[in-house]
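> For reference, the sequence and a predicted model appear below.
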Amino acid sequence: MLEAVGWQGRRGPRLVAFFGCMYYAGMRPGEVVHLRKDRCVLPADGWGKLNLNGNSPRVGSSWTDNGTSHDPRSLKHRPEKATRPVPIPPELVKLMREHIEQYGTAPDGRLFRTFRNGMVQESGYGVVWAAARAEVFSEEERATPLAKRPYDARHAGISLWLASGVPVAECARRAGHSIAVLLRVYAKCIHGDEDHANQLITERLQRRCTNPQAPDGS
């Protein structure tokens, strides 16, 4: 999907890292719209970090104080001025470094912007996502809910964390969810990979057998 996003006209290449943030960092669209360069740690090698500190969801111009369609605010479910550090893998670091090198930033430091430095709109990135989906999925797949909405990139990323064995509490922290919400939304993912869970338990039991004096041995 990310590769296909880059094939979509003039806007597509500017949105590859945008959708990459949703997938690799589990970010909400409004958090990506709000993201500024000074909140990013992007080393030449290895993992980086995003220190998220705000959210600019689209709410409609009649509902904002400044007449724009986005309403800058604190992170969802977090006190004002709270931050949420999210480690990001080398794949996303690379995408973001390339994006900054090629497109720079808006005057206020935002990484993602329209051609006139405006806020990226759902109507724009939604069209690009739909066009990319049409290119990479078969007719049968397009008839399913698979990657139907851009927000599904976030769901896919968080599901990957859980399926990889990352503790639920850490997944919730990175995603900006409470543990209760994470368990409710991603219950199928958490309970659906029995083979992987069994393998993890088997490996732990084998280590206990070879080292019975370990603190958690019995």
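Good, I have the coordinates.

> From here on, just use CA atoms for contacts and neighbour counts.
OK.

> Pull out the buried residues from the longest helix belonging to the chain.
As assigned by DSSP state H, the longest helix anywhere in the chain is helix 194-210. Judged by neighbour count using 16 or more other CA atoms under 10 Å, the buried positions of helix 194-210 are Arg208.

> Show me what it is packed against.
Using 3 or more CA pairs under 8 Å, 6 or more residues apart in numbering; DSSP states H and E as the contact test, no helix or strand touches helix 194-210.

> go with 10 Å
Judged by 3 or more CA pairs under 10 Å, 6 or more residues apart in numbering; DSSP states H and E, helix 194-210 is in contact with helix 152-163.

> now what about the helix it packs on, what contacts it?
The contact list for helix 152-163 (CA atoms under 10 Å, 6 or more residues apart in numbering) reads 1-2, 19-29, 145-147, 164, 166-168, 170-172, 174-175, 182, 185-194, 196-197.

> alright, now check it against this:
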Amino acid sequence: MGGTPTELRRIWDEARRPALSPGSTARRWRSGVYDLRHACLSTWLNAGVSPKQVAEWAGNSVEVLLRTYAKCLVGQDEVSMRRISETLG
């Protein structure tokens, strides 16, 4: 998940050219790299990957990760309660 913003922009531009129609490569797709990053990190967190691991993969601190993505965590109550019950026996 590394790379400078300039490197990521270049890679994104190269990837989208053959994949999208000329009209779809308009400016509105420019934020795509960051949209994809947010979708990826949110998916990992909702899949139950620990915030510590996601933060490491993303190159963020856990504090920054949770400040940004805690609102994306949904539907974890039942899974969390089951894990607690299993741990307590």
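Arrived safely. Owing to the predicted nature of the structure, the values given are computational and were not obtained by experimental measurement.

> Can you give me the TM-score here?
For these two chains in superposition, a TM-score of 0.63 is obtained (TM-score structural alignment, normalised by the length of structure 2); 84 aligned residues with a CA RMSD of 3.6 Å.

> Stretch 39-56 of structure 2: how far from the chain's middle?
7 Å (CA atoms, centre = their mean, to the nearest Å).

> Where in structure 1 does it fall?
Mapping stretch 39-56 of structure 2 onto structure 1 (TM-score structural alignment) gives residues 156-173.

> quick one: Arg174 of structure 1 and Val120 of structure 1, what's the gap?
23 Å (CA to CA, to the nearest Å).

> re the thing from before, narrow the contacts of helix 152-163 of structure 1 to those that are buried.
Buried subset of the contacts of helix 152-163 of structure 1 (neighbour count, 16+ other CA under 10 Å): 1-2, 19-29, 147, 168, 171-172, 174-175, 182, 189-190.

> returning to that earlier point: tell me which entries of the contacts of helix 152-163 of structure 1 lie within helices.
Counting by DSSP H, the part of the contacts of helix 152-163 of structure 1 found in helices is 2, 19-24, 29, 168, 170-172, 174-175, 182, 185, 187-192, 194, 196-197.

> and the counterpart of Arg16 of structure 2 in structure 1, how many neighbours?
Mapped onto structure 1 by TM-score structural alignment, Arg16 of structure 2 lines up with Trp129. Around Trp129 of structure 1 there are 23 other residues, counting by other CA atoms under 10 Å.

> wait, isn't Trp129 of structure 1 in contact with Pro150?
Yes - applying CA atoms under 10 Å, one finds Trp129 of structure 1 in contact with Pro150, separated by 6.3 Å.

> Show me the common contact partners of these two, please.
Common contacts of Trp129 of structure 1 and Pro150 (CA under 10 Å, 6+ apart): Phe19.

> which residues touch Thr68 of structure 2?
Thr68 of structure 2 neighbours (CA under 10 Å, 6+ apart): His38, Ser42, Val62.

> what does Cys171 of structure 1 give?
Neighbours of Cys171 of structure 1 in contact, by CA under 10 Å, 6+ apart: Gly26, Ile158, Ser159, Leu160, Trp161, Leu162, Gly165, His177, Ser178, Ile179, Leu182.
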